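Undergrad: can you look at this prediction? I've put the sequence above it.
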Amino acid sequence: MSTLLKRTHMCGELRLEDAGKEVVLNGWVAKARSLGSLVFVDIRDKSGITQITFNEDIPEELLEKAKSLRSEHVIGVTGTVKERSSKNDNLPTGAIEVFANDLVIYSEADTPPIYIKDDDNVDENLRLKYRYLDLRKSKMQRNLSFRHRLTKLVRDYFDENGFTEVETPMLIKPTPEGARDYLVPSRVNQGAFYALPQSPQMFKQLLMVAGTDRYFQIVKCFRDEDLRADRQPEFTQIDLEMSFADSDDVIGMQEGLLKRIMKELKGIDIDTPFPRLTYKEAMERYGSDKPDTRFDIELNKLNDIFEESDFMVFKDALETGGDIRGISVPGGAAEFSRKKIDKLTDEAKHYGAKGLLWIKVEEDGFSSSASKFLNDAELIKVAERCGSKPGDIIFIVSAQPKVVFDTLGWLRRKIAGILGLLDDNKFNFLWVVDFPMFEKDDEGNLKAMHHPFTQPKLDELDKLDGDILSLNADAYDIVLNGVELGGGSIRIHDRELQDKMFKVLGLGEEERMEKFGFFIEAFKYGAPPHAGLAYGLDRMVMLLLGESSIREVIAFPKNANAECPVSEAPGKADSVQLEELGLAVVAKHEQN
């Protein structure tokens, strides 16, 4: 067993003012170079790298030992800090080196399957399989450190503002919350299942009934859904709830938190209060309920311009209750060739659009994919409505409103990316408020846009018995640069209103009691008015670090197939386990 050298400094801490000090460093060999009687070793830990020098002034046995060092060996070094004759301005420690007088090799390492450097460009699957090596990279260590500091700041902020951190159960009853549950079979109650929580929604409301007053939790949540860059089967929420609070109270509390996060972690002063857009305004202007406002491309409604048009594409859209809307791209006429436009058109079909109509504004007129269907008067009106100038290009979509919004909402951000308008150093926060209470699913069934515990606008309750789809919820989302950071609402605390909400959603008495009986029961004993919000912590860290995937800010994420490449989860359960859980019959049936 190697003797442990007690380190005096981390590998990234030493500076020129430390010259002359006797120090001890522990870490991994990032690089070793042997020049005969001189050996240079870069030693690395999570704080950075220091160059160690072994020369002929040390015993020959120690020099030979230094020559045996290879990448990723784990070592301890004792030595004297000296000023470097040839400084490395790319390293914080580049002005010094440590001349070694002792060396301990704690463990040797095989040649790693991936390089331990930030710009290795290695396949992501390989990075995830050897994540414990990938995490040695300075970028990944910075990401983990930033996440740690953010969560600490969050805890400190809410503690200062009278919140109590409370853990809620991980094994709960399956309830309908919008996505598929992860189910856990019960051994004690065979045939019954727990669900892993999609959120702590009902429990945090029960904590308000319990008099906790202000609750928060940094909590794991689980959803069995298809993965993408900003989605994982297990993710982390910053969850909170406040009693005797309205939406302005919740919003004000969050703006204080975000202002502190940006100042302390990013060194940026942001202005509060943040802008607020209604859901309707966000959709009308940006085609999205999470608009990116870093660039000035907005939707323009063109229905009235084409009311008398004989162009069948427009005519059909208007006659079936659809919309005609366009966006103008400043200076885009030269950028978007026919080939680029065709590519955008193909991608637009994924959002339901049958095509993209384009108009290029020129000094002496227009060129358009629909020139033979549109007259000059119509083209002039479109250009005026969109605020277009010579050199601009206009893209138009005509279809049902959802398709128009989805397509142009995607297109404006896609174009901004192509034109380099998405500045990662710009942070545009805003609130989207007054969401619709209900929407229809793909089968035409009514469902709550957020969840069934969201309170409708109290001055619109008459719509519950009438134009129900026009009823607005007292809900709010916080958006940053086109990504939803979090969302919340005023909760229903009135038993009769909650009961009516369940009925509107088609839940009969028996089903309501089966799924939410314990929750409904609690509200019989006095529930305060309350409101809350939950952030996606992973998304927040991702955005603040300028990463494109939340896998970059999670220590051990799942891959696109919801597998853990390190541990190879999920795995098979053996027959004994299945028997204990009462699932052996199912397993035998599948084998047959």
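TA: Received it, and whenever you're ready, just let me know what you need. Quick caveat, the model's predicted, so the values are computed rather than measured.
Undergrad: rest of the way, CA atoms for contacts and neighbours
TA: OK.
Undergrad: which one is Glu167 nearest to, not counting chain neighbours?
TA: Among residues not flanking Glu167 along the chain, Gln217 sits closest, at 6.6 Å (CA to CA, 6 or more residues apart in numbering).
Undergrad: now do the contacts for the one you found.
TA: By CA atoms under 8 Å, 6 or more residues apart in numbering, Gln217 lies in contact with 165-167, 237-240.
Undergrad: same check, this time on Gly546
TA: Contacts of Gly546 (CA under 8 Å, 6+ apart): Asp424.
Undergrad: distance of it from Leu183?
TA: 34 Å (CA to CA, to the nearest Å).
Undergrad: also Cys564?
TA: Distance from Cys564 to Leu183, by CA to CA: 18 Å.
Undergrad: show me what the helix or strand where Leu25 lies is packed up against.
TA: If you go by DSSP states H and E, Leu25 is part of strand 22-34. Judged by 3 or more CA pairs under 8 Å, 6 or more residues apart in numbering; DSSP states H and E, strand 22-34 is in contact with strand 39-45, strand 74-83.
Undergrad: just want the angle from the shortest one to strand 22-34.
TA: Counting by axes from the mean of the first three to the mean of the last three CA atoms, to 10 degrees, strand 39-45 lies at 120 degrees to strand 22-34.
Undergrad: relative to strand 74-83, how tilted is strand 39-45?
TA: 110 degrees.
Undergrad: how far off centre is strand 39-45?
TA: 36 Å (CA atoms, centre = their mean, to the nearest Å).
Undergrad: putting a second one here so we can go through both:
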Amino acid sequence: MREEARQLDTPSVVLDTLGDWKKTHDCNTLGLDHVGRDVIVMGWVQRRRDHGGLIFVDLRDREGITQVVFDPQADALSHERAHALRSEFVIAVRGTVRRRPEGMTNPKLKTGEIEVLVHELRILNVAKTPPFHIEDDTEASESIRLKYRYLDLRRPLMQRNLLLRHRAAFLTRNYFAEHAFVEVETPVLTKSTPEGARDYLVPSRVNPGKFYALPQSPQIFKQLLMVAGFERYMQIVKCFRDEDLRADRQPEFTQLDLEMSFVGEQDVFTLIEGWIVRLFRELLGVDLPTPFPRMSYAEAMSRYGTDRPDTRFGLELVDLTEIVKDCDFRVFRQALENGGLVKSICLPGGSRLSRKDLDELIEYVQGFGAKGMAWIKVQPEGWQSPITKFLSEEVRRAMAEATGAAPGDILFFVADQPRVVHESLGNLRNRLARQMNLVDSHTFQFCWVTHFPLLEWDPDEKRYVAVHHPFTAPLEEDLPLLDEAPEKVRSRAYDLVLNGTEIGGGSIRIHRRDIQNKMFNALGIGPQEAEEKFGFLLDALQYGAPPHGGIAFGFDRLMMIMSGASSIRDVIAFPKTQKGTCLMSGAPSEADIQQLLELCIRVETEGR
């Protein structure tokens, strides 16, 4: 079973083949009930410890670790060869399971009560010294980990993450199959869309000068499947967006995509809650109460300053506009005269914050457009703040009653236009929760946010744009406003938020051509442009399109939260960096000149 030695880092090591050996157990299943049994285990050398007469090796595979022992009295040749073993060598051993000596058990390992006494060793491959230790608590930088991703993926933490993802995908397919969904693959090469993030374009060699686009979402195709009568569609699908990246974004990402015919919002909510409950119960052992709380977009913005509210803690925004409208504080008065509002956050126990702390918080909210932020410390001896002299006793009493402020607390105020107030205080609220340790990281709080605005004004493009996408249906009672006051129209859109992160979003769709045309008109998309870009959808809506709706979930983002990872890169096998590059393979790379000529493409980089 031996091969000629290979001249890698260890020229003296003679390599073996597997021959007729078959793995009998993985490295995480052997226990006391296997004592006395002959087994064959295989994997990577985690570490080797030479204790003079005995050599101990921690053997690792994707399931865990088993300690194997080389004893010259059991097999002298294997013991001699074991001296050459180094970290990450690939080996197979045949031996007998035995109980570890008293006092030598390892309670941290599932296999910590036993060991395998080796009778034969086969060295299947050698390994260079890895650039970092294959352990959970590695000190290697992320760039090094991504460059050697195939080694990083050997770490137990990364393997647990990807195995969790595998089980989640398996459970997801089973759950939706039980609910009569059909999995259909939609095209990867499709047509560029005018809304949303930038598309990745793919040149067509057989159609010179023309391009496909990689899909940002299968949105139109899943709607067409509803027109086609499939009624319930699902897909775990790759999507692509050429946009700036963050910790929870990737240029290529995976989403769970769903669409259903003859449903309303409540049908979607009930179905999705059942899926989420099953995932968390079977994968994490967490039982979630249902139904999940629901709130409108307007309520979420009013109470939390964001449409992605983290409901694990309080610190809700309180509107003080009516209370302070007649006070003498100029900042408040000017904001209200310009159509703004005044809101506050009460931080319990916050009066202990230093002036340096307060200055840092003021600078923080200024990053979200606020001109400044006022504060009041509620002390037992009275209110302490530069602005208290402008507030009457009556106003102070009303403030305290509205905010629930008590001695030892601090009040923060922002006065400005609603968007600035909400963005500033909404982000301040999250920062204060982290800073004051108000968040229980082991708690999962879901909520549905509904009735988003259908459209919003884009000052750069000087037109209305869709808040979600142009196929979202308006609330029926708001439909008359679509022509005269588009900014007041509420949509039948909904997002599912988990711990302050949006993990899924969807809507009931427009299923009538006349309403879809009205929507395009409100977006400034004329009949000719609509026909050119969406003609096939508009035609389909004329052939008996049923009422339908759906939702899509960021599968990477959901797995990140469930695994406790800080980045979606830790739940994706081969992710890109924040600049969209693959440090391991070198993608993206320059194309060969012959490829460019065949595609009729000329690359010009000057001036960029």
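TA: Great, that's in hand. For clarity, every value in this text was computed on a predicted model and none was experimentally measured.
Undergrad: the residue nearest to Glu167 of structure 1 maps to what in structure 2?
TA: Under the alignment (TM-score structural alignment), Gln217 of structure 1 maps onto Gln235 of structure 2.
Undergrad: and Val576 of structure 1, by the same measure?
TA: By TM-score structural alignment, Val576 of structure 1 lines up with Gln594.
Undergrad: can you show me the helices along the stretch 151-300 of structure 1?
TA: Taking DSSP state H, counting those that start in this stretch as the criterion, the stretch 151-300 of structure 1 contains helices spanning 201-209, 247-266, 279-286.
Undergrad: and these: which comes nearest Tyr525 of structure 1?
TA: helix 201-209 (8.0 Å; CA to CA).
Undergrad: mean deviation, the closest one versus structure 2?
TA: Overlaying structure 2 shows helix 201-209 of structure 1 at a mean distance of 0.3 Å from the equivalent residues (mean CA distance after the TM-score superposition for structure 1).
Undergrad: give the buried residues for that helix.
TA: 201, 204-209 (16 or more other CA atoms under 10 Å).
Undergrad: what does it rub up against?
TA: 168, 213-215, 240-243, 519, 522-523, 525-528, 530.
Undergrad: what helix or strand is the spatially closest residue to Arg602 of structure 2 that is not a sequence neighbour located in?
TA: What sits nearest to Arg602 of structure 2 in space, not counting adjacent residues and going by CA to CA, 6+ apart, is Leu596, at 6.7 Å. Here Leu596 of structure 2 sits within helix 593-598, counting by DSSP H and E.
Undergrad: average distance between that helix and structure 1?
TA: Relative to structure 1, helix 593-598 of structure 2 is 0.4 Å off (mean CA distance after the TM-score superposition for structure 1).
Undergrad: that helix: how far from the chain's middle?
TA: For helix 593-598 of structure 2, the distance to the chain centre is 38 Å (CA atoms, centre = their mean).
Undergrad: and what of stretch 529-537 of structure 2?
TA: Put simply, stretch 529-537 of structure 2 sits 33 Å off its chain's centre (CA atoms, centre = their mean).
Undergrad: where does the residue of structure 2 positioned farthest from its centre sit: helix, strand or coil?
TA: If you look at how far each residue of structure 2 sits from its centre, by CA atoms, centre = their mean, the farthest one is Gln73, at 53.6 Å. Three-state assignment for Gln73 of structure 2 (DSSP: H, G, I helix; E, B strand; the rest coil): coil.
Undergrad: what lines up with it in structure 1?
TA: So, by TM-score structural alignment, Gln73 of structure 2 is matched to Asp57.
Undergrad: of all the helices of the stretch 151-300 of structure 1, which lies closest to Asp18 of structure 1?
TA: helix 247-266 (27.7 Å).
Undergrad: superposed on structure 2, where does the closest one end up, distance-wise?
TA: Per aligned residue, helix 247-266 of structure 1 averages 1.1 Å (mean CA distance after the TM-score superposition for structure 1).
Undergrad: what's that helix in contact with?
TA: 146, 149-150, 153-154, 157, 242, 268-274, 474-476, 489-490, 531-533, 544.
Undergrad: what's that helix aligned against in structure 2?
TA: Using TM-score structural alignment, helix 247-266 of structure 1 pairs with 265-284 in structure 2.
Undergrad: any buried residues in that stretch, and which?
TA: Buried residues in stretch 265-284 of structure 2 (16+ other CA under 10 Å): 265, 268-269, 272-273, 278-280.
Undergrad: quick one: buried ones out of the contacts of helix 247-266 of structure 1?
TA: Judged by 16+ other CA under 10 Å, buried ones among the contacts of helix 247-266 of structure 1: 146, 150, 153-154, 157, 242, 270, 474-476, 489-490, 531-533, 544.
Undergrad: farthest-separated two in the residues you listed?
TA: Among these, Phe146 and Asp474 lie farthest apart (CA to CA), at 33.3 Å.
Undergrad: roughly how far apart are Val206 of structure 2 and Leu317 of structure 2?
TA: For Val206 of structure 2, the distance to Leu317 of structure 2 - CA to CA - is 58 Å.
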